[in-house]
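Q: need the 3D shape of this:
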Amino acid sequence: MDTASTITLGDGTRIRYRLDGPEDAPVLVLSNSIATTLEMWDRNIVDLARRFRVLRYDTRGHGLSDAPSGAYSIERLGRDVLELLDALGFEKAHFCGISLGGLIGQWLGIHVPGRIDRLVLANTSAYLGPAPQWDARITSALGAQDLTATAEMFLGNWFPERLLADEATAAPFRDTILRMRPEGLAGCLAAVRDADMRRTISLIQAPTLVIIGDHDTVCLPEHGTFIAGAIPHAQSLAMPVTHLSNVEDPAGFVDAVSRFLDVSTVVTSS
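A: Have a look, this model is predicted:
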């Protein structure tokens, strides 16, 4: 497997990325949930890299990518992906995003349809307003002495009790949040706050799979149902999971994604 590297974007921001899998395989971009790093895909990468050239990256503000101060936007985060693809010479790719990554995937599908082959939108929403709740979280992140309370809030939203009690699962995610730079978290919270693609996702033409968590309390099941109904010919698949479906059910997630990206098969809608 390849090692992680970085590129510097046009605005001077460095983005950490990693490539795995055969160089001649179809490219699959994996985009993270907020407050996680490219390691969130560790339980999936071995299986996915057998069939795809997998590109995963630390979203701006996260991990070993830079965290410039100020509000980010979904457009900016989407253009980060485009610059990364350009730098690596990838004209077109499949894209799979969870939560914030799913918002980025929607923007890409709407605005640069020629760059996206097939699109997987997992545990995400077209709109997560209203704004005041996000303003409060931004203020809290920037003003707190540490991100301990923020970490526990995220973990409680992401995992069922059995995984919260499993330190082998929960501890790495907690540690990632505690190491985050508040400016990076606040920047991405602003991007979520300002994103509203409810009227524009109908423009997405890429074949799309929407993965819905039956027990998701962040991006509710009805959010996924709305997306699947708005995008022409989209398929939906409900999984008995909370928010980080790829962590809670790695085998089921990889199977669903792999079958959808294989054009010779069709995922059964739920």
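Q: only C-alpha atoms from now on, for both contacts and neighbour counts.
A: Noted.
Q: how near is residue 163 to residue 173?
A: Separation of residue 163 from residue 173 (C-alpha to C-alpha, to the nearest Å) stands at 11 Å.
Q: looking only at neighbour counts, state which of the two leads.
A: Just comparing residue 163 and residue 173: by other C-alpha atoms under 10 Å the higher neighbour count belongs to residue 173, 19 against 16.
Q: here is the second sequence; please produce its structure so I can put it next to the first one:
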Amino acid sequence: MPLLTKEGRQIYWRTDGDPGKPKLILLNSLGTEQGLWGPLMPRLLESFHVLRMDKRGHGGSTNLADSCTMADLARDVLSVMDAAGWRRAHVCGVSIGGMQAMWLGIHAPDRVDRLVLSNTSAAIPREVFAARIEQVRAEGLAAMSDTILGRFFTASFIAEAGPVFHSARENLLQVDPRGYIACCAAIRDMQLMDGLAAIKAPSLVILGEQDQSTPPVMGETIAASIPGAEAVRLPYAHIPLSEVPQEYARIVTDFLLKN
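A: Purely as a prediction, here's the structure:
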């Protein structure tokens, strides 16, 4: 198990595929672990050498503090890239993973090739995640799980209750609440909007028409702010990659490989 020790914490990461293929980093959403991308991997590995990792307090990564910044989370990605010997890579991030990707595009442009920014935002009102933090402290993640999953997925996907849905639920319940709170603090305090115009990496923004967490207008604002950015709309919720993995993998692959 690849574990990077950083500042007393452990960061779990892994690579899969042919090291000779283009490099792709996948950054998942709040309340999930790197296995979220599993259904996409067969398609992605046809074209990419893939790196996945867990955020603080999620999956195999540990957490030590009640708060962190988006810069901290993005620098964890750079540390993992260094550990893997990766100088540059494409970055695809969903939700908070997209926020990490935007930070990298702004502050570490020499480390990224292309960006896929999925179901994400560069600015969310502070009170939204301030309230989320207090709710987690008061009720715990288990009491909030149905609400969180109700934002992740469409009603039909939840009603179907397939194995991917149940895996997402189990992984959410295993998240360290302190790590979840720390990542919420990073979202609460992020300041990315003013830097978007400086992103030079070719960028694709994926929007979900049923996304309650980061409604389409948030993605449209990102696409309008990054020079030359493209946008695609999908008729799904906050984590479309779980509902239509093959379609999502095709969209990502086509964008990253096109001339």
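Q: need the TM-score between these chains.
A: The TM-score (TM-score structural alignment, normalised by the length of structure 2) is 0.96; 258 aligned residues with a C-alpha RMSD of 1.1 Å.
Q: which residue ranges of the stretch 101-250 of structure 1 form helices?
A: 131-143, 148-158, 161-164, 167-178, 182-194, 221-230, 245-248, 250-261 (DSSP state H, counting those that start in this stretch).
Q: can you redo those helices as TSV with distance to residue 82 of structure 1?
A: Formatted as TSV, the helices of the stretch 101-250 of structure 1 follow (distance: least, C-alpha to C-alpha, whole Å):
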stretch	distance to residue 82 of structure 1
helix 131-143	27
helix 148-158	28
helix 161-164	34
helix 167-178	25
helix 182-194	17
helix 221-230	23
helix 245-248	24
helix 250-261	20
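Q: now the strands for structure 1?
A: For structure 1, applying DSSP state E gives strands covering 5-8, 14-20, 27-31, 53-57, 93-98, 116-122, 208-213, 235-239.
Q: tilt between the fourth one and strand 93-98?
A: Which is strand 53-57 of structure 1. 50 degrees (axes from the mean of the first three to the mean of the last three C-alpha atoms, to 10 degrees).
Q: one step back: to residue 13 of structure 1, which of the helices of the stretch 101-250 of structure 1 lies closest?
A: With respect to residue 13 of structure 1, and counting by C-alpha to C-alpha, the nearest of these is helix 182-194 at 11.9 Å.
Q: equivalent range in structure 2 for the closest one?
A: Per TM-score structural alignment, the counterpart of helix 182-194 of structure 1 in structure 2 is residues 177-189.
Q: how close does the aligned residue in structure 2 for residue 221 of structure 1 sit to residue 175 of structure 2?
A: Under the alignment (TM-score structural alignment), residue 221 of structure 1 maps onto residue 216 of structure 2. Separation of residue 216 of structure 2 from residue 175 of structure 2 (C-alpha to C-alpha): 27 Å.
Q: since we're on residue 47 of structure 1, how many residues are nearby?
A: Using other C-alpha under 10 Å, residue 47 of structure 1 is surrounded by 16 other residues.
Q: ok, for the aligned residue in structure 2 for it, nearest residue in space, not its chain neighbours?
A: Counting by TM-score structural alignment, residue 47 of structure 1 corresponds to residue 43 in structure 2. Nearest non-adjacent residue to residue 43 of structure 2, counting by C-alpha to C-alpha, 6 or more residues apart in numbering: residue 249, 6.5 Å away.
Q: give the equivalent position in structure 1 for that neighbour.
A: That one, residue 249 of structure 2, aligns with residue 254 by TM-score structural alignment.
Q: surely that match touches residue 49?
A: No - using C-alpha atoms under 8 Å, residue 254 of structure 1 makes no contact with residue 49, being 10.7 Å away.
Q: list the contacts for the residue nearest to residue 43 of structure 2?
A: 40, 43, 44, 241 (C-alpha atoms under 8 Å, 6 or more residues apart in numbering).
Q: just give me the match in structure 1 for residue 111 of structure 2.
A: In structure 1, residue 111 of structure 2 lands on residue 115 (TM-score structural alignment).
Q: you'd agree that match is up against residue 89?
A: No - using C-alpha under 8 Å, residue 115 of structure 1 makes no contact with residue 89, being 11.8 Å away.
Q: when the two are compared, which one has more neighbours?
A: The neighbour comparison of residue 115 of structure 1 against residue 89 (other C-alpha under 10 Å) goes to residue 115, with 18 against 9.
Q: ok, the more buried one to residue 91 of structure 1 distance?
A: Residue 115 of structure 1 is 6 Å from residue 91 of structure 1, by C-alpha to C-alpha.
Q: do residue 74 of structure 1 as well
A: Counting by C-alpha to C-alpha - residue 74 of structure 1 and residue 91 of structure 1 are separated by 21 Å.
Q: who has more neighbours out of these two?
A: Higher neighbour count among residue 74 of structure 1 and residue 91: residue 74, with 24 against 12, using other C-alpha under 10 Å.
Q: what does the more buried one align to in structure 2?
A: Aligned partner of residue 74 of structure 1 by TM-score structural alignment: residue 70.
Q: residues contacting that match?
A: Residue 70 of structure 2 neighbours (C-alpha under 8 Å, 6+ apart): 99, 100, 103, 186, 187, 189, 190.
Q: one more time with 10 Å, if that's ok
A: Contact analysis of residue 70 of structure 2 by C-alpha atoms under 10 Å, 6 or more residues apart in numbering lists 76, 96-97, 99-104, 183-192.
Q: about what we covered before: in helices, which of the contacts of residue 249 of structure 2 appear?
A: 43, 44, 241 (DSSP state H).
Q: need the nearest residue in space to the last one, chain neighbours excluded.
A: Spelled out, it's residue 241 of structure 2. residue 248 (5.5 Å).
Q: what's around that neighbour, how many residues?
A: 18.
Q: residue contacts, it?
A: Residue 248 of structure 2 sits in contact with 40, 43, 206, 234, 240, 241, 242, 254, where contact means C-alpha under 10 Å, 6+ apart.
Q: how close does it sit to residue 209 of structure 2?
A: Distance of residue 248 of structure 2 to residue 209 of structure 2, given as C-alpha to C-alpha: 14 Å.
Q: swap in residue 5 of structure 2?
A: Taken as C-alpha to C-alpha, the span from residue 5 of structure 2 to residue 209 of structure 2 is 39 Å.
Q: more neighbours: these two, which one.
A: Using other C-alpha under 10 Å as the criterion, residue 5 of structure 2 and residue 209 rank with residue 209 on top: 17 against 14.
Q: middle-most residue in structure 1, spatially?
A: residue 101 (2.3 Å; C-alpha atoms, centre = their mean).
Q: residue in structure 2 matching that residue?
A: Match for residue 101 of structure 1 (TM-score structural alignment): residue 97.
Q: all set, thanks.
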